[in-house]
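**Q** here is a sequence with its predicted model. Questions after.
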Amino acid sequence: MTYERALIIGAGAGLSASLARRFASRGMSVVLAARSTGDLTPLADETGAATHRCDAAQAADIRRLFEIVDMRGAPDVVVYNPSARVSGPITEIDGAAVEAAVAVTALGAFHAAQEAARRMVPVGKGAILLTGATAGVKGFAGSAAFAMGKFALRGLAQSLARELHPKGVHVGHFVIDGGIGNPNRPDREGPADTPDSRLDPDAIASEYLNLLDQHPSCWSWEVELRPALERF
């Protein structure tokens, strides 16, 4: 199955940038969407991508984003990356902040997946890729909001896979079990004596493309990715 147009929601440095480069190297047109697009200019210039502002917590923003992207062709690959963290003891954490965080991490993914499916199901082709985290399978103390959002994201992916795989739409949830390295931030690269202690964003991007390349007779709905040194 070949794909032609990719939309990355929650674009930025790191994984999103790696995905944009990999998609562009395959000859795919790329659209980058983020709450703030100013920092995306160098990546857009490098990949030929279009950029659009989108607050993932706002359903109207997501709907408008898809309508704008439709003008150059509906995306057949949609990647949802945004997430929000609010940490603190359950007795003290601010409820409104938790609602806002879950809106970004999970509800935004629902609205993006819904808009994507409305375009992909009629043509029997497409892929919806959701970026998860360790918190989606293991909730940590003091991180209730992030766990809520990522558990919901994983449940959404599993439900969508069961509904959409038979209709030709490939749904993939990626459990990123570990910290992602960032070449622009040495503090995010891990100790020099353990260079593979952080996930390489280019290597992660390769796994997203590997899922896209799967034959329909053996589709995955979830892939766990972690450094060989990561304990789990």
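**A** Great, that's in hand.
**Q** all contacts plus neighbour counts: C-alpha atoms, from now on.
**A** Noted.
**Q** how close does the nearest residue to Gly179 once chain neighbours are set aside sit to Asp70?
**A** Sequence neighbours aside, Arg198 is the residue nearest to Gly179 in space, at 5.3 Å (criterion: C-alpha to C-alpha, 6 or more residues apart in numbering). To Asp70, Arg198 is 36 Å away according to C-alpha to C-alpha, to the nearest Å.
**Q** try Ser29
**A** 13 Å.
**Q** same drill for the two, tell me which one is more crowded.
**A** Comparing Ser29 with Asp70 by other C-alpha atoms under 10 Å, the one with more neighbours is Ser29, at 21 against 12.
**Q** show me what contacts that one?
**A** 4-6, 23, 48-49 (C-alpha atoms under 8 Å, 6 or more residues apart in numbering).
**Q** the chain: helices as residue ranges?
**A** 15-25, 41-47, 59-70, 95-102, 108-120, 144-164, 201-212 (DSSP state H).
**Q** how about TSV for these, with distance to Lys138 added?
**A** Formatted as TSV, those follow (distance: least, C-alpha to C-alpha, whole Å):
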stretch	distance to Lys138
helix 15-25	22
helix 41-47	33
helix 59-70	28
helix 95-102	16
helix 108-120	20
helix 144-164	7
helix 201-212	20
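**Q** my guess is Glu4 contacts Gly73. True?
**A** No. The criterion here is C-alpha atoms under 8 Å, and Glu4 misses it with Gly73 at 9.3 Å.
**Q** ok, the two, which is more surrounded?
**A** Neighbour count, other C-alpha under 10 Å: between Glu4 and Gly73, Glu4 has more, with 17 against 13.
**Q** which residue is the nearest non-sequential neighbour of that one?
**A** Distance criterion C-alpha to C-alpha, 6+ apart; nearest residue to Glu4, sequence neighbours excluded, is Met28 at 4.7 Å.
**Q** what's the local residue count around the one you found?
**A** 20.
**Q** wait, it sits on Tyr3?
**A** Yes. Contact criterion C-alpha under 8 Å: Met28 and Tyr3 qualify, at 7.1 Å.
**Q** which residues does Phe174 contact?
**A** 129-133, 222-225.
**Q** if I look at it, how far off is Gly136?
**A** In terms of C-alpha to C-alpha, Phe174 sits 10 Å off from Gly136.
**Q** hmm, back to that, for PyMOL, write the selection for the buried entries among the contacts of Phe174.
**A** Buried residues within the contacts of Phe174, by 16 or more other C-alpha atoms under 10 Å, are selected in PyMOL with:
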select buried, resi 129+130+131+132+133+222+225
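**Q** what about versus this one:
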Amino acid sequence: MSLSKSVTPYQRALIVGAGPGLGASLARAFSVDCGMRVAIAARRREPLEAIAAATGAVPLVADVSSVAAVEALFDAAELALGGPPDVVVYNASQRVRGAFAEVDAEAVARAVDVTAIAAFRVAQQAVRRMLPERHGAVFFTGASAGVKGYAQSAAFAMGKFALRGLAQSMARELSPQGIHVAHFVIDGSIRPVGAPNDGKDTQLDADAIATSYVHLLSQPRNAWSWEIEVRPWVEHF
């Protein structure tokens, strides 16, 4: 899916947690449709190569499990993009499934760190660079697990609830300072890359989700959204 050329007040984007699904669609939308310079980051370089080749995005390998690593990522992104990113999307998460009485506590802690604590690290570095200009956007990819906890999915619920709370707190503090903070509730399964549409639109399409991110980037500041839900028309909620 290709958007018509979109005009946003932003020039440089960093997508953390990029992969072949939504991350690739966001890179395509930001670079091709919005004309932004884009950097994409993940723990391994291999998933980034195809996205970079298709979109012109700059691939960056990063582990966001420490403040020092996140600072290094932003330094690399600023160098690659010709300036600090004025759009940052946190798209990473980690799931641990299992019966509550049996799930491994250390695995849960790691999952919550990836889904929420690392989001804080990334957002803090982004905001520190945006505040001097009183301009920027920080977007978080959430899930329905952030508004309702599912059985045998405590770790994901903990992480996504925390992510939503982080976004809401940031929006209340930073919107009046010119930084657009938004949380996206992705309610439903995203159709796997390469899988055909069943003709009934029962799954989310990654390119279609990306249009909502672009829409929020295009919002005038007198009508900003801090949260948006997207779901297939047949999804129960």
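**A** Sure thing, it's come through. Values in this document were obtained by computation on a predicted structure and should not be read as measured data.
**Q** send over the TM-score of the superposed chains.
**A** Overall, the chain-to-chain superposition scores 0.95 on the TM-score scale (TM-score structural alignment, normalised by the length of structure 1); 227 aligned residues with a C-alpha RMSD of 1.2 Å.
**Q** against structure 2, where does stretch 55-69 of structure 1 fall?
**A** Using TM-score structural alignment, stretch 55-69 of structure 1 lines up with residues 63-77 of structure 2.
**Q** gap between the matching stretch and the chain center?
**A** Computed by C-alpha atoms, centre = their mean, to the nearest Å, the separation of stretch 63-77 of structure 2 from the middle of its chain amounts to 16 Å.
**Q** what's the answer for stretch 37-46 of structure 1, then?
**A** The answer for stretch 37-46 of structure 1 is 18 Å, by C-alpha atoms, centre = their mean.
**Q** in it, what's buried?
**A** So for stretch 37-46 of structure 1, counting by 16+ other C-alpha under 10 Å, buried means 37, 40, 43-44.
**Q** over to stretch 103-120 of structure 1?
**A** Buried residues in stretch 103-120 of structure 1, counted by 16+ other C-alpha under 10 Å: 103-113, 115-117, 119-120.
**Q** over to stretch 59-69 of structure 2?
**A** 59-65, 67.
**Q** so what's Phe140 of structure 1 up against?
**A** Ala147.
**Q** which one in structure 2 is aligned with it?
**A** Phe140 of structure 1 maps onto Tyr150 in structure 2, by TM-score structural alignment.
**Q** repeat for Leu153 of structure 1
**A** Going residue by residue (TM-score structural alignment), Leu153 of structure 1 aligns to Leu163.
**Q** please apply the same query to Gly12 of structure 1.
**A** Match for Gly12 of structure 1 (TM-score structural alignment): Gly19.
**Q** alignment lookup: Gln124 of structure 2 to structure 1.
**A** By TM-score structural alignment, Gln124 of structure 2 lines up with Gln114.
**Q** brain fart, Pro176 of structure 2
**A** In structure 1, Pro176 of structure 2 lands on Pro166 (TM-score structural alignment).
**Q** now Leu48 of structure 2
**A** Aligned partner of Leu48 of structure 2 by TM-score structural alignment: Leu40.
**Q** next one: the nearest residue to that match once chain neighbours are set aside from Met120 of structure 1, what distance?
**A** In space, and not counting its chain neighbours, Leu40 of structure 1 is closest to Gly12: 6.6 Å by C-alpha to C-alpha, 6+ apart. With distances taken as C-alpha to C-alpha, Gly12 of structure 1 is found 25 Å from Met120 of structure 1.
**Q** and if you look at Ile204 of structure 1?
**A** Between Ile204 of structure 1 and Met120 of structure 1 the distance is 24 Å, computed by C-alpha to C-alpha.
**Q** also Ser217 of structure 1?
**A** Relative to Met120 of structure 1, and taking C-alpha to C-alpha, Ser217 of structure 1 is found at 19 Å.
**Q** Asp70 of structure 1 now?
**A** Note on Asp70 of structure 1: its distance to Met120 of structure 1, by C-alpha to C-alpha, is 12 Å.
**Q** for Leu15 of structure 1, same thing?
**A** Leu15 of structure 1 sits 24 Å away from Met120 of structure 1 when distances are taken as C-alpha to C-alpha.
**Q** go on, Ser25 of structure 1?
**A** Taking C-alpha to C-alpha, one finds Ser25 of structure 1 at 23 Å from Met120 of structure 1.
**Q** please apply the same query to Leu40 of structure 1.
**A** Applying C-alpha to C-alpha to Leu40 of structure 1 and Met120 of structure 1 gives a distance of 27 Å.
**Q** report the contact partners of the residue nearest to Glu4 of structure 1.
**A** Applying C-alpha under 8 Å, 6+ apart to Met28 of structure 1 gives the contacts 3-6.
**Q** now Ile209 of structure 2
**A** 22, 230 are the contacts of Ile209 of structure 2 under C-alpha under 8 Å, 6+ apart.
**Q** can you do 10 Å?
**A** With contacts defined as C-alpha atoms under 10 Å, 6 or more residues apart in numbering, Ile209 of structure 2 is in contact with 22, 25-26, 184, 186, 190, 229-231.
**Q** what of Ala42 of structure 2?
**A** Ala42 of structure 2 neighbours (C-alpha under 10 Å, 6+ apart): 15-19, 23, 48, 59-64, 91-92.
**Q** give me that answer again for 7 Å
**A** Listed by C-alpha atoms under 7 Å, 6 or more residues apart in numbering, the contact partners of Ala42 of structure 2 are 16-18, 60-62.
**Q** nearest to Ser218 of structure 2, of the residues you listed?
**A** Val16 (20.6 Å; C-alpha to C-alpha).
**Q** from what I can see the closest one touches Ser93, true?
**A** No. If you go by C-alpha atoms under 7 Å, Val16 of structure 2 and Ser93 don't touch, sitting 10.3 Å apart.
**Q** the two - which one has more neighbours?
**A** Neighbour count, other C-alpha under 10 Å: between Val16 of structure 2 and Ser93, Val16 has more, with 26 against 19.
**Q** shouldn't Gly178 of structure 1 be in contact with Ala228?
**A** No. Taking contacts as C-alpha under 7 Å, Gly178 of structure 1 lies outside contact range of Ala228: 10.2 Å.
**Q** so which of these two has more stuff around it?
**A** Comparing Gly178 of structure 1 with Ala228 by other C-alpha under 10 Å, the one with more neighbours is Gly178, at 18 against 10.
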